[in-house]
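Asks: okay, here's the prediction I keep looking at, along with the sequence it came from:
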Amino acid sequence: MSKTTGVLQAESGRLPHVGGLHTCALVYSGLLSPPVVGLLALAVIGGVSRWPSPSGLAWATVLATGCGAPPAAYAFLAGSRDRSLTRPRPTLQRLEQRERITTALVALTALALGIMLVVGCHGPRPLAMFLVFSAGGIAVAAALTRKRKISVHTGTLGSVLGLLGAEHGSWAIPGITLAAVMGWARVRVGAHTPTEAAYGLLFGLAWVSLFVCLPDWRG
């Protein structure tokens, strides 16, 4: 690829710009990546569940390890084969789609085992409902990804903070704002186009809106 082509791709948003904002976008994407958001949500939900023994936080720790570690480890190892986001988007998109589907399958398997553990051991129902919420979101997102690439980072952050916002109304506006910033960050590092980031945010908000309409979703 020529130098001129590379410059044009960077200006079109296909490749990331290098600089302070690019670094901030990378850090933001990592600190609020889907596995991290899931772990934080488990800690919040487990911490306020007031479960007798073991505590809700202890349950959250077990589930975070069993359900969060496997997909996070696979995603890290899959990404380690090609850490560059400075390649032409067609090649990048093919690699990401294949890896995303496999990561989703690993996550769904871990979540199914987690749900069976909580239900079988009569653990905190709010945690079980959050695992169901996560599994449903991942399954739908994986199906959508086969047709059109969306920003899972943006969708996950928007849906999880939206769920917490439905329980604690003060989270709603900050949640949407943080998800919108994530969309910008994913575009900035060259992982997504603005359209893909917008689709991710819309998917996250649509999924949480559908889930909270279910009876007894609060557990």
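Replies: Nice, I can see it.

Asks: for the rest of this, base every contact and every neighbour count on C-alpha atoms.
Replies: Noted.

Asks: close enough to count as contact, residue 59 and residue 123?
Replies: Yes: look at residue 59 against residue 123 with C-alpha atoms under 8 Å: they come within range, at 7.4 Å.

Asks: just give me the neighbour total for residue 18.
Replies: 11 (other C-alpha atoms under 10 Å).

Asks: comparison target, given below:
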Amino acid sequence: MTQKPNMIAEALSRGAVPGRGYTLARIISQILHPIPLSLISLIIIGIFGIEATREGFMWALFTAFLQIIPPMIFFIVRLRQGAYSDDDVSIRSQRNELYFFGIVNLLVGLLLLNLLAAPLPFRALVAAAALVSAIAWAINLAWKISVHSASMGSTATIAAIYYEPLGLLLWSCALVLGWARVRTRNHTPLQVVAGLTLATAGVLVTFMAFGLR
């Protein structure tokens, strides 16, 4: 009984129009969240980017442990401590520590993957994530860019590199997610486009630098 009033109050607090469209947009944002998208990117590389699928899947799990788990724990702890206004970290200034922690974590992970001679596509993916995160952090100092869209753009681009039909599907999902982020008033259309563009360019440039394109 309280879920509907709570959703209405949340929509109004964001300056969004309450209703089914808002509820649907929130669900889409939760499904296409940066955390599961990061895992999907790793699985795509593990399946399509490594000849030995079993080996690729194991490296995908190991890289996920390095790349995803520490930032997720950090976020949950800080959210429970009241450091963020909401689970979207809507206030731009509150995102800075998340960017910093994430970038440091990615660089440490990249170092470990290099030391362990991980397959090149996994190292390229982590390097691309570090590059995109660093640029997004610099942008965030003055303007809020969509992290959801950046994650979606990265995943869709990686899919397009290794299996075009899946890439087309995920780029379709990117359009849906873009609508959702604007519908909930988390971002403007320009912030969504900026996130998609930055991630796409970052992945392509990094993969070319690694000789994978």
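Replies: Nice, I can see it. Computed from a predicted model, the values in this text were never measured in an experiment.

Asks: give me the TM-score for this pair.
Replies: Once the chains are laid over each other, their TM-score by TM-score structural alignment, normalised by the length of structure 2 reads 0.80; 201 aligned residues with a C-alpha RMSD of 2.9 Å.

Asks: mind listing what residue 55 of structure 1 touches?
Replies: By C-alpha atoms under 8 Å, 6 or more residues apart in numbering, the contact list for residue 55 of structure 1 reads residue 46.

Asks: what do you get if the cut-off is 6 Å, keeping everything else the same?
Replies: Contacts for residue 55 of structure 1 (C-alpha atoms under 6 Å, 6 or more residues apart in numbering) come out as none.

Asks: ok, residue 124 of structure 1 to residue 208 of structure 1 distance?
Replies: Between residue 124 of structure 1 and residue 208 of structure 1 the computed distance is 20 Å (C-alpha to C-alpha, to the nearest Å).

Asks: what does residue 27 of structure 1 give?
Replies: From residue 27 of structure 1 over to residue 208 of structure 1 the distance is 26 Å, taken as C-alpha to C-alpha.

Asks: distance check, the counterpart of residue 170 of structure 2 in structure 1 against residue 201 of structure 1.
Replies: Per TM-score structural alignment, the equivalent position to residue 170 of structure 2 in structure 1 is residue 175. According to C-alpha to C-alpha, residue 175 of structure 1 stands 11 Å off from residue 201 of structure 1.

Asks: ok, now residue 109 of structure 1?
Replies: Taking C-alpha to C-alpha, one finds residue 109 of structure 1 at 25 Å from residue 201 of structure 1.

Asks: how is residue 40 of structure 1 assigned, secondary-structure-wise?
Replies: helix (DSSP: H, G, I helix; E, B strand; the rest coil).

Asks: tell me where structure 2 has helices.
Replies: With helices called from DSSP state H, structure 2 shows them at 3-14, 20-31, 34-44, 53-67, 69-80, 96-115, 120-140, 147-162, 164-183, 189-209.

Asks: need these in JSON lines (columns: distance to residue 90 of structure 2).
Replies: Formatted as JSON lines, the helices of structure 2 follow (distance: least, C-alpha to C-alpha, whole Å):
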{"stretch": "helix 3-14", "distance to residue 90 of structure 2": "9"}
{"stretch": "helix 20-31", "distance to residue 90 of structure 2": "13"}
{"stretch": "helix 34-44", "distance to residue 90 of structure 2": "15"}
{"stretch": "helix 53-67", "distance to residue 90 of structure 2": "23"}
{"stretch": "helix 69-80", "distance to residue 90 of structure 2": "12"}
{"stretch": "helix 96-115", "distance to residue 90 of structure 2": "12"}
{"stretch": "helix 120-140", "distance to residue 90 of structure 2": "12"}
{"stretch": "helix 147-162", "distance to residue 90 of structure 2": "11"}
{"stretch": "helix 164-183", "distance to residue 90 of structure 2": "11"}
{"stretch": "helix 189-209", "distance to residue 90 of structure 2": "13"}
